[in-house]
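Peer 1: When you get a sec, could you give me coordinates for this:
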Amino acid sequence: MYSDDDDSQERIVLPLVIGVAMFVIVGVLGLVSFNKKPVAAAAKPVAAHAAPAATAAVPAVTAPAAVLNLKDDESQVVVENGVVKFYFASGKAEVAKGANEALADVVKGIKAGQKATISGFHDTTGNAALNAELSKKRAFAVRDALVALGVTEDKLDLVKPTDSQGSGAAAEARRVEVVLSK
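Peer 2: Next comes the predicted model:
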């Protein structure tokens, strides 16, 4: 048999459990939003031009650290765990605003004797050969931005990733990453 005391406990426990679960979900979402650090300063877009790229391969990035919410016609630059990530508008190779500020630590590292590796990725929409060429143009655009900041080309390695197609959202795949190395 059930008593009225059991019913009143059930009416209290269920909303309490739901409330705690919602608190945890909101906390996790807040943490993800807090860790996403876009650079929001103005910089002049740099046009790309062709040059030979290195043939060595780098490992593919498997998953984004934060969810990227860009429309197809938007671009953005983000610094995440020391990696500068340029996200490009669909079909475009223009570097996002804030490039100079985002690359400041890379330039400092190069002046201190390090090299920078630049890798271009692309999404899976459209012609694969055109996408590969576009990811190369995007990498050249980022290279040109570094050269405009005073970095010599001998300090830059353009490397085709082992898997140039990004995973997840198309906006995440349309990126170029810059990483310092010794």
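
Peer 1: Every contact and neighbour count from this point should use C-alpha atoms.
Peer 2: Fine.

Peer 1: pretty sure Ser181 contacts Ala112?
Peer 2: No: applying C-alpha atoms under 8 Å, one finds Ser181 not in contact with Ala112, separated by 11.2 Å.

Peer 1: how about this one, so we can line them up?
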Amino acid sequence: MAFSTSDDDSQQRFALGFLFAIIALVVSAVVGTVVVQRGIARPAATPASAPAAEVVAPAGTLDIAGNEVARVVVDGSVVKFYFTSGRADLTADAAPALTDVVRAMKDGDRRVVVSGFHDATGDAAVNAELAKQRAQAVRDALVAAGAPEDRIELRKPELTQGDGNSAEARRVEVTLAAQ
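Peer 2: The predicted model follows:
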């Protein structure tokens, strides 16, 4: 039985169209994942006026290697910078929140209190030092973003060990306060 060339052309066009649709779907999924992980989809809110928590990167987000991704959460007048285990460096995703804190400090003639927390895993003394280094890293980043250093207070919280899971406990809180 011989097939006509129009049937072959039709089948080839269908196969190519289907292939292009699959490629478009994969590309869209990859771009969507990157947007969510990097917080590109949502601009950071001004900390002083944010009505609800805004997660720049979702809790428990993992990178391609399976490592936890640092994130920033804005909750009213408190900005929480979450860190990956054993690290005290801020990611580029923190820049918009830092800029908003500096703007709120300058616009409202406010000061900020920076407090570091840690999880319960490992050596307590090492964890306390890491919490201090994280708080200092946030303070230094605020100063680099233009915050007046004399209006930034580093304060050790009464309970430095955070509640909840370990990822939730590895954070620095920046709280806007009246001058």
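
Peer 1: TM-score for these two?
Peer 2: Once superposed, chain against chain, the TM-score is 0.63 (TM-score structural alignment, normalised by the length of structure 2); 122 aligned residues with a C-alpha RMSD of 2.0 Å.

Peer 1: neighbour-wise, which of Ser181 and Ala112 of structure 1 wins?
Peer 2: Ser181 (14 against 10; other C-alpha atoms under 10 Å).

Peer 1: longest helix of structure 2?
Peer 2: Using DSSP state H to define each element, structure 2 has its longest helix at helix 5-38.

Peer 1: Give me the buried positions along it.
Peer 2: Residues of helix 5-38 of structure 2 classed as buried by neighbour count (16 or more other C-alpha atoms under 10 Å): Val36, Gln37, Arg38.

Peer 1: Return the list of helices and strands in contact with the very next helix or strand once past that helix.
Peer 2: Later in the chain than helix 5-38 of structure 2, the nearest helix or strand by DSSP states H and E is strand 54-55. For strand 54-55 of structure 2, the packing partners by 3 or more C-alpha pairs under 8 Å, 6 or more residues apart in numbering; DSSP states H and E come out as strand 71-75.

Peer 1: The strand it packs on vs structure 1, mean deviation?
Peer 2: After superposition onto structure 1, strand 71-75 of structure 2 sits on average 1.2 Å from its aligned residues (mean C-alpha distance after the TM-score superposition for structure 1).

Peer 1: and for that strand, what span of structure 1 is it aligned with?
Peer 2: Using TM-score structural alignment, strand 71-75 of structure 2 corresponds to residues 76-80 of structure 1.

Peer 1: Show me how far that stretch is from its chain's centre.
Peer 2: 6 Å (C-alpha atoms, centre = their mean, to the nearest Å).

Peer 1: Lovely, talk soon.
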